[in-house]
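1. need a structure here:
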Amino acid sequence: MSYQHYRLEELARLVQGELVGQADLCLQGLASLELAEPQHIAFVNADKYVEQAKVSKAGALIVTPELQQQLDTHQNFIVVANPYLAFAILTHVFERKHTQTGIESTAQIHPSAIISESAYIGHYVVVGENCVVGDKTIIQSHSKIDDFVEIGKECFIDSHVTITGEAKIADRVRIHANTVIGSEGFGFAPYQGKWHRIAQLGSVQIGNDVRIGSNCSIDRGALDDTILEHGVIIDNLVQIAHNVKVGANTAIAAKCGIAGSTIIGKNCILAGACGVSGHLSIADNVTLTGMSMVTKSISEPGTYSSGTGALPNAQWKRAVIRFRQLADVPLTQLQKRLDHMQTQIESLESTLKLRK
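-> Down below sits the predicted model:
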């Protein structure tokens, strides 16, 4: 296996950092503080990692000016304001790039499709009628790009992805394995004890720099389009139903489900396994903690939670009993008890005042 080497001064220039130490030190990869070897560069992001950094074998460290002063066991540094951001930038430097272009012989491309000469179409890919695939886009093996789908520039479509429903995908979008974009939304009209299918006539629009993980499903709209705005990032195993709109730079973690016609604002965070009911609106800059269930609109930014945190099993069982007991007591009865307690408190306070 061959490795690409970079001199420390080159890496410092790429992250606009200050070089301290040996400018021509050759480095061939990133590593954690614990597993780094002399040919690696690692990053230190907080005071709590200083002791670990002191004993690290890393050839160079990415640090803040304050952290550098604490690391007298090392001589080679890239000094920046945000080490984690610098690390993120350098991951792209050391990432193994796909450089192949062209169309593999086993791919099936409709004659009307427009494929950029700089794109790559992998083995057994099917590209349908009137599709467009932009410059430097990579489509890996066994994917299906259905009729009238448009894919922009520098996208990455992993293996076994299906894109259908006349979806429109902008530039630098990454869609990972086994995900389906533009599948039929879950729309049915109940009548006389039966469910009558509603044909889904909308599409899916995905903005620039969107990332969608593996095994996700993004449904096409019933009439209006399902929309993911620029910079949205989605983890694995996420369901987004028809007519949902997700605002720019919102992050959705694994196993979330968003029901139809919900609007989620910009810069939101949905932690793992959140559920959002349909036809709701969530404001910009809202964070939902893990396993939250949203059943009504949220109009103010902030952090919201629901559900119960983990407890020791015996304590949880006692809590469940209390929940059941509480549910069995009518609300009016609870109110009367509280009113009676309030009256007793006020009576005691009056008696104490008279005694003084």
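
2. only C-alpha atoms from now on, for both contacts and neighbour counts.
-> Fine.

3. tell me which element the residue lying closest to residue 224 once chain neighbours are set aside is part of?
-> Counting by CA to CA, 6 or more residues apart in numbering, the nearest residue to residue 224 once its immediate chain neighbours are dropped is residue 202, at 5.1 Å. For residue 202, there is no host helix or strand (DSSP states H and E).

4. again with residue 325
-> helix 313-328.

5. next, the buried residues of whichever helix or strand comes after that helix.
-> Per DSSP H and E, helix 313-328 leads on to helix 331-355 as the next helix or strand towards the C-terminus. Under the neighbour-count criterion of 16 or more other CA atoms under 10 Å, helix 331-355 has nothing buried.

6. ok, back up a step: next one: the helix holding residue 325 to chain centre, how far?
-> In terms of CA atoms, centre = their mean, to the nearest Å, the centre of helix 313-328 is found 35 Å from the chain centre.

7. to check against the first, give me the structure of this:
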Amino acid sequence: METSLGELVARLGGELVGDATIRVRQIASLEAARPGEIAFLSNPKLIAALASSEASAFILSPKAAGLTERARILTPDPYLYFARAAQLFNPPKRPAAGVHPSAVVASALPASVSVAPQAVIGEGCEIGEDCIIGAGCVLGDGVRLGAGSLLHAGVKIYDNCEIGARAIIHSGAVIGADGLGFARDADKHWVKIPQIGRVIIGDDVEIGANTTIDRGALDDTVIGNGVKLDNLIHVAHNCRIGDDSIMAAMAGLAGSTVVGKRVMAGGKAGFSGHLEVADDVTISADTNVTKSIDKAGVYTSMIPLQAHADWVRNFSHLRRLDAMAERLRELEKKLGAKES
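-> Model prediction:
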């Protein structure tokens, strides 16, 4: 798509400084931009790249307006404006509606739905208008998929799970597999507990490649509206994730974890089971959340990178902390006795 700066501002807002008739066809980084493209500046560290950029126009904050004399769109949040402009220049490709002859479909579908080769849709499914079901996807019996949802190739959704409107689920994701539910008998053998709950996913959710969300043991596993889950995330049975939360790759939630709204979790963050996390909490990458968090804020538990020899020495001190604390208590007692 190609548009003028004036048309872009008319659609997305912002204040235009410069020639409204300049035409742009794509958005790009400051370093890679070419004539006919628009670049954005949101990181002050990249100011030097602004002067040498070949972009035809820029997206800047009002504070950065004087950094260039070339055409620019001023907006309080250039990164957000970039995201919306990128959507405009790069609309998703949509396959033709219809069911491929190799697909196996046991439920009625709206005429607007596209089903790719070798997909399987079970009985009693409710599929909304304009859904796209990629090659090799498998939807079990009783699955509900909201209007405008996109399943990339190889997504698996188990029986009776529900997904809201406009979902994007990437390849290899598995929704509704059994959670780790077992009881131990007297002989220490594991006895399987049937997982009879479902996975319920809200509207506007995106789920990354090879992410797994387990069905509930008794109650449902619930993912709220607007949640964004990266690749290789595991959400165990009976977890609940509040609206507009986001988690980076390899985060993991143990069973019955309840995460509030607008929570942000960095890569490889881990949540122990049966705990609650308040709204508006940020968890740093590599952090292990081992107890409930009842107040908004940023939480970190990772150990900083250090040379191996330093780590060995410091860890040896950690192992002696209990003994050192006991000796300190004894010294305090002796000092107290002398002072009295």
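
8. TM-score for the pair, please.
-> Remark: TM-score between the superposed chains equals 0.94 [TM-score structural alignment, normalised by the length of structure 2]; 338 aligned residues with a CA RMSD of 1.9 Å.

9. quick one: the residue nearest to residue 224 of structure 1 from residue 164 of structure 1, how far?
-> 11 Å (CA to CA, to the nearest Å).

10. aligned counterpart of the residue nearest to residue 224 of structure 1 in structure 2, please.
-> Residue correspondence to structure 2 (TM-score structural alignment): residue 202 of structure 1 is matched to residue 197.

11. and if you look at residue 92 of structure 1?
-> Residue 92 of structure 1 maps onto residue 87 in structure 2, by TM-score structural alignment.

12. and its match, how far from residue 227 of structure 2?
-> 19 Å.

13. now swap in residue 110 of structure 2 and tell me
-> Taking CA to CA, one finds residue 110 of structure 2 at 27 Å from residue 227 of structure 2.

14. who has more neighbours, the two?
-> residue 227 (24 against 14; other CA atoms under 10 Å).

15. residue 230 of structure 1 -> structure 2?
-> Checking TM-score structural alignment: residue 230 of structure 1 goes with residue 225.

16. oh sorry, the question was meant for residue 107 of structure 1
-> So, by TM-score structural alignment, residue 107 of structure 1 is matched to residue 103.

17. what about that match, neighbour count?
-> Using other CA under 10 Å: residue 103 of structure 2 sits among 18 other residues.

18. superposed on structure 2, what's the mean shift for the helix or strand harbouring residue 227 of structure 1?
-> Per DSSP H and E, residue 227 of structure 1 falls inside strand 226-228. Strand 226-228 of structure 1, aligned to structure 2 and superposed, deviates on average by 0.2 Å (mean CA distance after the TM-score superposition for structure 1).

19. how far apart are the helix or strand just after that strand and its match in structure 2?
-> Later in the chain than strand 226-228 of structure 1, the nearest helix or strand by DSSP H and E is strand 233-234. Aligned to structure 2 and superposed, strand 233-234 of structure 1 gives a mean residue distance of 0.8 Å (mean CA distance after the TM-score superposition for structure 1).

20. what's strand 233-234 of structure 1 packed up against?
-> strand 211-212, strand 251-252 (3 or more CA pairs under 8 Å, 6 or more residues apart in numbering; DSSP states H and E).

21. next one: that strand to chain centre, how far?
-> 3 Å.

22. before we move on, what about stretch 6-23 of structure 1?
-> 31 Å.

23. how about stretch 57-70 of structure 2?
-> With CA atoms, centre = their mean, you get 31 Å for stretch 57-70 of structure 2.

24. do stretch 166-173 of structure 1 as well
-> With CA atoms, centre = their mean, you get 17 Å for stretch 166-173 of structure 1.

25. that stretch corresponds to what range in structure 2?
-> Against structure 2, stretch 166-173 of structure 1 falls on residues 160-167 (TM-score structural alignment).

26. contacts for the matching stretch?
-> 128, 140-151, 175-176, 198-206 (CA atoms under 8 Å, 6 or more residues apart in numbering).

27. ditto for stretch 199-207 of structure 1
-> 165-171, 173, 181-182, 184-185, 187, 218-231.

28. from those residues, which would you call buried?
-> The buried subset of the contacts of stretch 199-207 of structure 1 - by 16+ other CA under 10 Å - is 165-171, 173, 181-182, 184-185, 187, 218-222, 224-231.

29. residue 152 of structure 1 -> structure 2?
-> With TM-score structural alignment as the criterion, residue 152 of structure 1 pairs with residue 146.

30. so who does that match touch?
-> Residues in contact with residue 146 of structure 2 (CA under 8 Å, 6+ apart) are 127, 128, 129, 131, 163, 164, 165, 166, 167, 203.

31. tell me which residue of structure 2 matches up with residue 189 of structure 1.
-> Residue 189 of structure 1 maps onto residue 183 in structure 2, by TM-score structural alignment.

32. Provide the secondary structure category for the residue nearest to its match when sequence neighbours are not counted.
-> In this structure, residue 183 of structure 2 finds its nearest non-sequential neighbour in residue 191, 5.0 Å apart by CA to CA, 6+ apart. Under DSSP: H, G, I helix; E, B strand; the rest coil, residue 191 of structure 2 falls in the strand class.

33. what is the aligned counterpart of residue 50 of structure 1 in structure 2?
-> In structure 2, residue 50 of structure 1 lands on residue 47 (TM-score structural alignment).

34. check contacts around the residue positioned nearest the centre of structure 1.
-> Geometric centre of structure 1, nearest residue: residue 234, 3.3 Å, by CA atoms, centre = their mean. Shown in contact with residue 234 of structure 1 (CA under 8 Å, 6+ apart): 211, 212, 213, 251, 252, 253, 254.

35. and of those residues, the nearest to residue 84 of structure 1?
-> Among the contacts of residue 234 of structure 1, residue 251 lies closest to residue 84 of structure 1 (CA to CA), at 18.2 Å.

36. residues in contact with that closest one?
-> 232, 233, 234, 267, 268, 269, 270.

37. again, only using 6 Å
-> For residue 251 of structure 1, the contacting residues are 232, 233, 234, 269, by CA atoms under 6 Å, 6 or more residues apart in numbering.

38. that one and residue 280 of structure 1, how far apart?
-> From residue 251 of structure 1 to residue 280 of structure 1 the distance is 18 Å (CA to CA).

39. with residue 37 of structure 1 instead?
-> 51 Å.

40. ok, residue 228 of structure 1 next?
-> 16 Å.

41. check residue 110 of structure 1 too.
-> 40 Å.

42. and those two? Which one has more around it.
-> residue 280 (19 against 14).

43. hmm, back to that, dump the contacts of residue 146 of structure 2 into TSV; add secondary structure and distance to residue 316 of structure 2 as well.
-> Putting the contacts of residue 146 of structure 2 into TSV (DSSP: H, G, I helix; E, B strand; the rest coil; distance: CA to CA, whole Å) gives the following:
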residue	secondary structure	distance to residue 316 of structure 2
127	strand	59
128	coil	59
129	coil	61
131	coil	57
163	strand	50
164	coil	51
165	coil	53
166	coil	52
167	coil	49
203	coil	50
